[in-house]
Structures are given as structure tokens and as C-alpha cells.
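Novice: can you look at this prediction? I've put the sequence above it.
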Amino acid sequence: MDARAEKPETNISEAKKEVSVGQSIFLGLQQVLAMDLFIPPMILAGLLSFSVPDSALLIQMTFIACGIATIIQAGFAMKLPVMQGPSFVPLSALAAIGTTSGIGAMIGSLIPGALLVALLGYPMKVFSKVVRKFIPPIVAGTVIVVVGLSLMPSAINSIYTAPGNFGENIFVAAVTAAVLIFCMYIGEKSKSKLKYIKVVSVILSLGIGSLVASFFGLVDFSSLGKSAWFQMPSLFAFGAPEFDLHAILIMAAIYFIVTIETTGTWFTVSKVTGENLDDKRLNGGAFGEGLGCFIGSFFGGTPVTGYSSNAGIIAITGVKSRKPIIAGGVIMIILGMMPKLMNLIACIPGVVINSVFAILCVVIMMNGFKVIKEVAFTERNMLVIGVPIMLALFAVLMPADVLKGLPDIATYFVSSGTAIGAIAALVLNLILPQKLEDGVKTNEVTVHAN
């Protein structure tokens, strides 16, 4: 992820092309549909054993947090058309903190790290230097691989242990996954209007999967009647934050990993729009990311990250203005004020959600390999890539009995294979001597986890 990579030959004036209000709303809605931003909060709700109403509330607060963060980032911080959505990276750590120390400690752990990220952007203005020094493609790619690989066992295990008949659950999961794979493939290969099917592939697979699940009695809509159509958001919807030092330290490390993830999106958007990603924009992006996470945490939302899937929509539509992105942020906030819609989403069976999640983990992991393939496969680089993957698996596969005997901070840390793998990649890349042949084959690295 070299910020000095060759700038694409794109007419930069196109990025600032005027877009009408109607077009902005339509394109903004399309961007929101492409994000599938309800998946991470639903996974987290499942890991925390939330009820359907609490799950709906978490999804609701996530929509609002992401909308606010998007408006901040695209509107005045980074000033690039970047959509902000919930990151998959912190899920394991947040679940560990929430189940061990309570939801208050989980929410409280988000606030200091968010402020630190913002301060690195402004007024300290050192984030751009950190990116150039510590986040080369070999580290970024390995982190993305580790994210997908670390989350995959959780998705698969949730399918195995889902309530109900095992055979029926496997059938529903298989149908859901097959629909998603088919839609993604058709959308990728088609040169006609069918290419847009990829934009709504997750929504289609969730809908069809839920329909199949309903035949087995796995869908319960009883909570819908009790939920309101419209409701204003409230601060600290899950209770007042509690500040646990161990939880704060692990989330500070997680935030650094999230910034690695989101930096890839910024370079992707920069390339698609033709806008220069200089130090000012990098620092502004860190400030916007941190501020968005900070404000979002007050509503109970999870840490946000830039979504590169939205850069793909920009490439397809050719509209590079920030107005549709800001409109998308407003739409997310409005949707977050509709509890009945959030309850409808929360009614999707866990086996359907985790089937989609498992496929998304594969996509995340393979996107990481796309970045890594640009790195020369020398002995040194293979160690930098392979050892973090091994350590991430070591953490994920650690027996529960062993995990229970560890101190709290070690429990939080080990529960997140992503944190262990990412830090290992960073440290190994710094301490292992680098020779000329270890260099990157190309600077055009723009792939991101989402």
C-alpha cells in the first residue's frame, strides 16, 4: 500500500462532477445496499447471545454510527467518496470483552482507542508517516488473510451448533451459500445488466435462505409486532460505558489493525476517482475514522472502516462525486431510526447469517492473497506471511479450558486471532532483515477486506 504508487490516468474533474439531489439519493441508496452493514452487528449479537430485540437495537445503532461516520469522512475530514461500515476485525475481541466483563466494558473499550486514532491524524499529523513506515503490502495483505481466516471457524461452528435439526440447518446453510456464490459469479462474469446482481447478492441470499428456513419453522417474526416504526436514537443504548484497562489496551491494538484495513480502501478509492491521496488526506482520514468511531461508540455502534466494495460501485456507475456518499450516510441514519426494519433483519435465522458470513470470510481471505501476490516470495517474506497465519490459528484453536485460565488481558488478546496475527506480521516485517530481492514486484496494491 504505497502512497507513492503511480497515479491513475483519470480525469480528476469527473470526481467533482455535479450530481442532482435525486441522483444523489438514488446512488446513495445503491451504495447502502451494497454494504450489507447489518452482517457484523448480527454476528456480534450472536456471539453475545443477544435476544432478537437487543440484536435489532445493536443493528439500529450500527446503522446510525456508520451514517454519522460516513458524513464526517466524506463531508469534511478526508473529503473522498468513502462509505464507512462496521468492521469485521474487532468482532472476536468485542465478544470476549462483552462476555467476560460485560457490555459496559465493551462499549467503554471503544472510546479511548477511537480518540487515539483521531489524534494521530490531527493535531499530531503523524498517521501518514505510520502508514509509509509500518504498513507495506506484505503486512496489509497478511492482516487481511488473518482477518478472514480467524473469523471463519466462528461462522462454521455457529452453523454446527445452531438450535434445531442438524440436517435441516446444514441444508438451509448450503442453499444460502449456493445462492450467494451463484449471484457473485453471475454478477462478476456478466456484461449485461445482470452484473448489478452482485450488488444485492448478500440480500438475495439472505432472503432466499430465510424463505427456505421458514419451511422448517426456523423464522420467528413475533418481535415485529412489538417494535415501533420510527424511534429517535438514544445515547448509550446498552448502558453507561465502563472503563477496563485490559479491555482498552486490546481494543487500542484492534484499532490499529482496523486502520490497516481501512487504509487499503482509501488507496482503492483514490485510484478509482483519480484523486491524490497525499499526507493531508491520510491524516484527515485518520481523524475522520477516529472521530466517527468515537461518536458511534456513544450510540453503541461497533468500530467503522472504509468499504472498498463501494469503490466498485463508483467504478461501475462512473459517478465520483461525494454527494451520493453523503446521501448514503443520511439514508443509513434514517434507516437506523426504523426499529421495525431492524427487527425484521434480526429475525433472519442465525444459520442463514453464518452461512453468508462464512462465504464473506473466504472473500476477505482471498482478497488478502491478492495483495500478497504482489510481494516477492523469498524465504524471509514467506516467514513474514506464514508465521502470523499460524499464530492466528494457534489462538483461534486454543481449547476453552486453557483460555479460561489466562488473565483477562491475555484472554481478550488470544480470543482475537486477528490481533495476534496482525501484530506478528508487523513485528516480523520490522525485525527480519530485508534484502533487495524481498522487495515488492509492483506498487499497485489496492485490495481491501470488505
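Specialist: The structure has been received and is ready for your questions.
Novice: going by C-alpha atoms from here, please, whenever you check contacts or count neighbours.
Specialist: Will do.
Novice: residue contacts, the closest residue to residue 112 other than its chain neighbours?
Specialist: In this structure, residue 112 finds its nearest non-sequential neighbour in residue 248, 6.9 Å apart by Cα to Cα, 6 or more residues apart in numbering. Under the criterion of Cα atoms under 8 Å, 6 or more residues apart in numbering, the contact list for residue 248 reads 108, 109, 110, 112, 113.
Novice: secondary structure element for the last one?
Specialist: Residue 113 belongs to helix 103-121 when assigned by DSSP states H and E.
Novice: and that helix, how far from the chain's centre?
Specialist: 17 Å (Cα atoms, centre = their mean, to the nearest Å).
Novice: equivalent analysis for stretch 233-241, please.
Specialist: 22 Å.
Novice: let's bring in a second one:
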Amino acid sequence: METVLNTPALTRQQRPEDEHLGLPANILYGFQHVLTMYGGIIAVPLIVGQAAGLAPAEIGILIASCLFMGGLATLLQTLGLPFFGCQLPLVQGVSFASVATILAILSAGASLPSVFGAVMAAALLGFLITPVFSRIIRFFPPLVTGSVITTIGLSLMPVAAHWAMGGNAKAPGFGGTANIGLAAATLVIVLLLSKLGNATISRLSILLAMVLGTMIAWGAGMTNFSRVMDGPAFAVPTLFHFGMPEFHPAAILSMFIVILVVLVETSADILAVGDIIKTPIDSRRLGDGLRADMVSSMVAPVFGSFTQSAFAQNVGLVAVTGVKSRYVVATSGIILLVLGLLPVLGRVIAAVPASVLGGAGLVLFGTVAASGIRTLARVDYENNMNLIIVATSVGFGMIPIAAPHFYDHFPAWVATIFHSGISSAAIMAILLNLLFNHLTTGNPDKPSVFAAGTGHDQSATPHADPRTPAKSLAH
């Protein structure tokens, strides 16, 4: 991918994300995206609903609302409207970054309407500052994006491991050989289908492995579909079902910090998927994507949902399958809409064991990390500070992953910003790139201690100026 600031945009016919694969392929690949992110999108309403003391039926409504809103947000992001939507294969859904703040608001004695009001007001503030974020693309050279993409993949590995162990730490058999064995079987199926299948089967390896893994689990008595018909088959989301939003300054301020994190993470995801599918991402396109995120977050509380953002695990699915079409992901948005209207279909997908998701997730999330490493391989490390920037950024991003309670004794706003390894790495990489590559005063001429890590001759031929804005995220 060439310079995002100076290269003319590709025509609509040239853009890889505009490929039309046909309805059957769109449905199959779109369903694969839904399976990949389903566990993540229902986790937030499950956690929030339990914290708010909702009855199981009300939690079910909350889940359906999040699925429905995720579908709307995905369609806006992939198909786009003027000034809204980056038109990239990005699946949108309720952001996990808001969970800690939502729980803090609820624990302070507030109700769900206070949470919804905070989300709406904070998203409006985020919408107003998107022009600032859309202009920061020149501060995202491969040095920064590679560090962030690598951290995205690494930060998702604990999720895959938790799924592989059973997904529920309180359930019997969590971490047992049966769950881990099922995850391993799913992983083996993915690898075999990728190696032995034709191109179509290889691209569908994740979906097929999930189906086969679920069949194995059903045969072994590890899942059942007996409760699929429990509850209504069809339900339309009710506007303001949980009450009209309430606006409290403290709650809005704390949620605005979450919005800043969401903007950083969404920027990273947009740039990451642009790198993976090799399409230029300029400031206009980044701004369109961020505006879609913020508008979706503003509208979400109307349907009973929360902050919306791109799902990093689906970025990994794009990387591992090579399916770049945004129409595939738009189809997954339609499927999410249907799931929000037909809870019975949601209950079918919910029957897929977490261990099966874990086996597939290992490949998906590892692919994201590998994509970041591939981007970092194109960075020039000779006679500059780039190696220490990468080392510090990735290391800083790993802190909340390796030690989830690291920030427990810090002020709440610090924990909110840095509890995510993605936002931690993004913030550190941007700041260090500015400090060392843009504000060069005080830098040593030949910082060979750090450059030596590349194993290259320090007297090599002239290299690119590390301050030069990324020619792109990939070549």
C-alpha cells in the first residue's frame, strides 16, 4: 500500500474491499464473522445486566438490543453514507472498553438510564472531536501501526485461552482436558482444512471447524440444543425500554474517557484492516469511520445498547481468510440485525461451545499478531531509536495483559485508559514516535545500543528518514 497522504485514492473498481463475491459466499463468510464475534458482543450485556440486577428475561432483551445495534452500526461502517462509514470490512459491536466504567457508574448507585445518558453525551463529545483524530494519520507510520497491530493480536490471546478452557470459570470442568481437548480438535480441523482443502474450503476453514467442533461437542454431550425454543422466537427492540436517559456530569466525564479510548482503538483497527487488505487509508476515510462509530454510540442507548466500536477479532478473520469484501461484513451486519429480531437464532449460536471458539480464536488472534510483526519487519532500525520505540510500546501494551490488576490502585481515569493493552500500546507508540522521530533535539547521532538489535551493519547505505509519515501500513 502506498502513501496514504499523497497517493490518489484507488478508484471504486480497484479497491479490494469492493469485490462482490455473490450472495451465497456473502452469507457463508458473513456468518463466519458473526460466530467469531458473538461471544464478545453478548459478554457486555451479560455482565452489565447482572450488575444492574436485571431479571434473566430483561438480560435477554439487553442482549438482543446489542445484537440489533451491532448490525446497524456494521451496515453504516461497511456500506457508508456521505461523511459516515469508512467502507471497510469491519464488524461493529458493543465495546468492552466501557464495561469497567459502566460498572463503576452502577456501583455508585446510578441506574441504567444514567449509563445510557452518559454514553449518549460522551459520544456526542467524541463526535465533535473526530476532526482532530482524523488528522493524526501522519503520526501512524508502520513503526506505530505495527506495534499496535501486534499488541491487538497478543491482547486477544487470553480471550482465546479463556474460551478454550470453557469460557465460564465457575462452570464445572473449566480448564479440564475435555474443554481443552475440544479446543485442540477445533484447531487441528482449522489447520487440516487450510492445508488440504481448496481455496473456498480454506477460506471457510474457521466456520467449518466451528460447525464440526460443535458436532463433536454435541456427540460428546458437551452441548445441547434443548433450550433453543425457550423464549420468544421474534421480538422487536423497544425504544428506551429501560427508561429515558439521565444525564449526570460525573458519569458523562468518566464515559468520555472511554470514548477517547474507543477512538484510539477504532483508529488502530481501521489502519490495521487497511494494512491487511492493502488499501489506502487517508484522513478523510479515517474520519468517516470515526464519525460512524460516534453516531452509532449516540444512537445505541435508544435501543438499549452501549458504546460501539470495531471488533479486533474480526480483523484477524479478514487476515486469516483473505476475504476482503466489505459486502461480506455488511451481510454479517444483516445477520446481526436478524439475530436481534429473532432471539431463537441467537440461542442456536449460543449453543456453540466456548472451547470451539477458543480453538478457532488461537488462529484468528495469532494471525493479527503475525500481521503486526510483518509490518514491523518493514521498519528501518538503523541509526535511529525505532527499536526502543517498538520495544517500549509493545512492552507497555503487554502490562494489562500480563497483569490485569496492575492499575487497580491508580485513579479510575488511569485504569480506564490503560486497562486495554491496545490503547496502552497505541498511546505509547504515538508519544514515543513524536518524542524521538519528530522532536529530534537531544537524540544521539548513532544510538547503536538500540540499533544493534537488528543485526545490521550500522554503516549501511542511506536509509529512510523515520520522521517521514508512513508511506502506508504495507507495500
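Specialist: Thanks, I have the structure now. Everything numeric in this text was worked out from a predicted model, so none of it was measured.
Novice: I'd say residue 261 of structure 2 and residue 415 touch.
Specialist: No. The criterion here is Cα atoms under 8 Å, and residue 261 of structure 2 misses it with residue 415 at 11.2 Å.
Novice: the more surrounded of those two?
Specialist: Between residue 261 of structure 2 and residue 415, counting by other Cα atoms under 10 Å, residue 261 is the more crowded of the two (24 against 18).
Novice: all helices for the stretch 151-300 of structure 1, in order.
Specialist: Under the criterion DSSP state H, counting those that start in this stretch, the stretch 151-300 of structure 1 contains helices at 166-189, 201-214, 245-273, 279-299.
Novice: out of the ones you listed, nearest to residue 22 of structure 1?
Specialist: Nearest to residue 22 of structure 1 among the helices of the stretch 151-300 of structure 1 is helix 245-273; the distance by Cα to Cα comes to 21.3 Å.
Novice: the residue nearest to residue 112 of structure 1 pairs with which position in structure 2?
Specialist: Alignment note (TM-score structural alignment): residue 248 of structure 1 maps to residue 256 of structure 2.
Novice: residue 153 of structure 1 too?
Specialist: Alignment note (TM-score structural alignment): residue 153 of structure 1 maps to residue 158 of structure 2.
Novice: what's the answer for residue 186 of structure 1, then?
Specialist: By TM-score structural alignment, residue 186 of structure 1 lines up with residue 193 in structure 2.
Novice: residue 391 of structure 1 and residue 417 touch, don't they?
Specialist: Yes. Counting by Cα under 8 Å, residue 391 of structure 1 sits close enough to residue 417 to count as a contact (7.5 Å).
Novice: which one of those two has more residues nearby?
Specialist: Set residue 391 of structure 1 next to residue 417 and count neighbours by other Cα under 10 Å: residue 417 wins out with 29 against 21.
Novice: quick one, what contacts the residue mapped onto the more buried one from structure 2?
Specialist: Using TM-score structural alignment, the equivalent of residue 417 of structure 1 in structure 2 is residue 421. Residues near residue 421 of structure 2 by Cα under 8 Å, 6+ apart: 151, 152, 155, 396, 397, 398, 399, 400, 401.
Novice: report the contact partners of the alignment partner in structure 1 of the fifth one.
Specialist: Residue pairing (TM-score structural alignment): residue 397 of structure 2 is matched to residue 392 of structure 1. Listed by Cα under 8 Å, 6+ apart, the contact set of residue 392 of structure 1 reads 146, 150, 416, 417, 418, 419, 420, 421.
Novice: tell me, how many residues neighbour the last one?
Specialist: The criterion is other Cα under 10 Å. On that basis, residue 421 of structure 1 has 30 neighbouring residues.
Novice: same question for residue 221 of structure 2.
Specialist: Counted with other Cα under 10 Å, residue 221 of structure 2 comes out at 9.
Novice: from residue 185 of structure 2, how far out is it?
Specialist: 15 Å (Cα to Cα, to the nearest Å).
Novice: okay, now the residue lying closest to residue 378 of structure 2 once chain neighbours are set aside: neighbour count?
Specialist: If the residues on either side of it in the chain are set aside, residue 378 of structure 2 comes closest to residue 142, at 7.4 Å by Cα to Cα, 6+ apart. Taking other Cα under 10 Å as the criterion, the count of residues near residue 142 of structure 2 is 27.
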